[in-house]
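Trainee: predicted coordinates and the sequence they were generated for:
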Amino acid sequence: MSLTDTGTGTDERRTARPPGAGRWAAPPRPVWEEEPTGAGLAGKAAVLTVACLAILFPLWIVVVTSLSSRETISDAGGLVVIPRDITFIAYQELLSGGQVQRAALVSLGVTLVGTVFSMTVSVLCAYGLVRTDSLGHRWILMTLLATLFFGAGLIPTYLLVQALGLTDSYLALILPSAVSVFNILVLRSFFMNISPELMDSARIDGAGDLRILWGIVIPLSRAVIAVIALFYAVGYWSAWFNASLYLSDQDMMPLQNVMIQLVQKQEPPTGLGQQIKTGQLSPLAVQMAVMVLALLPVAVASPFVQKHFRKGMLTGAVKG
């Protein structure tokens, strides 16, 4: 047999292999890429349904109880599941003035001011850390990373806040927890994914760092900025420990501390004690109404940034 025949025979044998046979076979698909079966779809639907009910049913009980009259709560023996005799008297009394309304305004103000301040510092710090050739870049980054593993502790932090004269002031609710190093690292990772050619072309056109940050980096990073802003806002809105530690004036307490006072200590808010004693209001309805007021802003804001979670968090975690 000639060399030409041998080569031809080899080519024929290679082309004669059935598709998917031998070493030419396609690799098997992972299990999660297979088409789901009917039983699998039914199982997923059942699990999701149970999970949704486990989340929504307690919320339903809280809302229905807050809208129930004293007689309905007494007949139910506590928490109400089936709504009857719906009334908004608990919300009307809470929002008509007094400690709860003032606490809600305090929480809202601290959340807005704190979120803006935290986002400003975090974005500027993350953008500065993107410049690897900047002065002291490595030492600043190492210092920030060290704070993730080592903390000053509660007593030194309290002594520092006291020495700065921040006790019994709203700044004590913002400054001690104003910046999260984790959020800065997430922003930095996202900023590093932006094409450096865009920034170089802007510098050639005469744009400074602030102009580049405002005109290029921030518009391209709306997803991660929305996610980090939500993290900060939820943290400020839900915070209660700093207020209990640094504030002694009850009129300055945020909504979460009033809710703790009402639910755990069973102390009615200022201005509602007489209505509860005379039977006009149910203490349980007031407790549930305060819980709804505390949960409402987060529940309203979350859907608007939900679409940014996947893009913002996953893209920001690609590079470090």
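Mentor: Happy to help now that I have it.

Trainee: okay, CA-based contacts and neighbour counts for the rest of this
Mentor: OK.

Trainee: so which residues of the stretch 201-320 of the chain form strands?
Mentor: Assigned by DSSP state E, counting those that start in this stretch, the strands in the stretch 201-320 of the chain number zero.

Trainee: what segments of it are helices?
Mentor: Taking DSSP state H, counting those that start in this stretch, the helices of the stretch 201-320 of the chain run over residues 209-212, 218-220, 222-238, 241-246, 255-263, 273-277, 283-316.

Trainee: now tell me what touches the fourth one from outside.
Mentor: Residues from elsewhere that reach helix 241-246, judged by C-alpha atoms under 8 Å, 6 or more residues apart in numbering: Tyr158, Leu166, Thr167, Asp168, Ala172, Leu173, Met253, Pro254, Asn257.

Trainee: of all those, which comes closest to Arg14?
Mentor: Here the nearest of the contacts of helix 241-246 to Arg14, counting by C-alpha to C-alpha, is Leu173; it sits at 73.8 Å.

Trainee: contact partners for that closest one?
Mentor: Contacts of Leu173 (C-alpha under 8 Å, 6+ apart): Val110, Asn242, Ala243, Tyr246.

Trainee: adding neighbour count and distance to Ile225, write those residues out as a markdown table.
Mentor: Shown next, in a markdown table, are those (neighbours: other C-alpha atoms under 10 Å; distance: C-alpha to C-alpha, whole Å):
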| residue | neighbour count | distance to Ile225 |
| --- | --- | --- |
| Val110 | 20 | 19 |
| Asn242 | 16 | 25 |
| Ala243 | 22 | 27 |
| Tyr246 | 19 | 30 |
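
Trainee: take the one below as the second:
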Amino acid sequence: MKEKVTAFDYFNVAALTLLCILTLYPIIYVMMSSISDPVLLQQQEGIMLYPLGFSLEAYKLVFDNPSVLIGYRNTLFYVAAGTAINMFMTILGAFALSRRDLYIRKFLTIVIIFTMQFGGGLIPTFLVVSGMLGQSIWTQLLPGAIITSNLIIMRTGFFAIPDSLEESAKIDGANDWVVLTNIILPLSKPTLAVIALYYGVAHWNSWLPATIYLRDRTLFPLQLFLREILLQNQLEETVVGVATGLQADMSDVIKYATIIVAIIPVLCVYPFVQKYFVKGVMIGAVKG
């Protein structure tokens, strides 16, 4: 029997459509602006759904800066190495906290959740991290090795796996490591994909830790170099004075181009993990 369409269904469709428009339009606007003619863009007001003219000069100016390629190289390393460390530590922590026979499991969970509400502050953290790790690349990888919220999500996902599977494996002689690698992880692929996406995006967008701990420009991530380009462009515009001429026109286009350079890799990766996203979040949201 065909289900009856209610007014609430129409409301949901309208609300979600509006939400999609509000989400997509800023991206479309920035993308179209980044390839528009700088002079025509300065004259544009209101909604823009297509480029005004066509120019890739802003991208040329961004990529002519050798620091951008260095930043891409460093950021790709931070994303790959950082996400690997994050996932390894989070998986081990979640597996331990999901063991129902662990005597101090509840106490450890409370202590870990406590860290979500209370921290040492920026200055104590800086003193500890810089004192132990100096100004090395490890300052970008180790201090955030585990994010508590991701650990709790993964622990809850592990809880959702039936105990009978683990018990049958242990009857056959499997130890905890075999249970984790051959049973828990294969059944938790959606949750793992979502948590890896969270960690990867966090590393890709990270710039504050590099600002605090790094002094060697050869170790700077992409976001820090893009921030420098924006600030330098704003400074040049301020020195010139009134926003006139091609240089002032290019300043806005360069801003949009740097935004696209920063977000396009994430937009390319996301569709490949999107199929796991809803399922993984729902599994991790089940109370355990």
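Mentor: Everything's here; your move. None of the values given here were measured: they were computed from a predicted structure.

Trainee: of the contacts of helix 241-246 of the first structure, closest to Val227 of the first structure?
Mentor: Nearest to Val227 of the first structure, judged by C-alpha to C-alpha, of the contacts of helix 241-246 of the first structure is Leu173 at 21.5 Å.

Trainee: aligned partner of the closest one in the second structure?
Mentor: In the second structure, Leu173 of the first structure lines up with Gln140, judged by TM-score structural alignment.

Trainee: do the same with Ala202 of the first structure
Mentor: Matched to the second structure by TM-score structural alignment, Ala202 of the first structure sits across from Ala169.

Trainee: ok, Met288 of the first structure next?
Mentor: In the second structure, Met288 of the first structure lines up with Tyr256, judged by TM-score structural alignment.

Trainee: number of nearby residues for its match?
Mentor: Tyr256 of the second structure has 22 neighbouring residues, counting by other C-alpha atoms under 10 Å.

Trainee: do the same with Ala14 of the second structure
Mentor: Residues lying near Ala14 of the second structure (other C-alpha under 10 Å) number 12.

Trainee: tell me the SS of it?
Mentor: Secondary structure assignment for Ala14 of the second structure (DSSP: H, G, I helix; E, B strand; the rest coil): helix.

Trainee: what do you get for Ala81 of the second structure?
Mentor: Ala81 of the second structure ends up helix, using three-state DSSP.

Trainee: quick one: it and Gly200 of the second structure, what's the gap?
Mentor: 10 Å (C-alpha to C-alpha, to the nearest Å).

Trainee: show me the contacts for the nearest residue to Phe309 of the first structure once chain neighbours are set aside.
Mentor: In space, Phe309 of the first structure comes closest to Val227 once its chain neighbours are excluded; the distance is 6.0 Å by C-alpha to C-alpha, 6 or more residues apart in numbering. Counting by C-alpha under 8 Å, 6+ apart, Val227 of the first structure touches Val305, His308, Phe309, Gly312, Met313.

Trainee: any idea how far Ser180 of the first structure is from the spatially most central residue of the first structure?
Mentor: The centroid of the first structure falls nearest to Phe231 when counting by C-alpha atoms, centre = their mean (3.4 Å). According to C-alpha to C-alpha, Phe231 of the first structure and Ser180 of the first structure sit 10 Å apart.

Trainee: with Val286 of the first structure instead?
Mentor: Distance of Val286 of the first structure to Ser180 of the first structure, computed by C-alpha to C-alpha: 35 Å.

Trainee: cool, and Ile260 of the first structure?
Mentor: Using C-alpha to C-alpha, Ile260 of the first structure is found at 25 Å from Ser180 of the first structure.

Trainee: many thanks, we can stop here.
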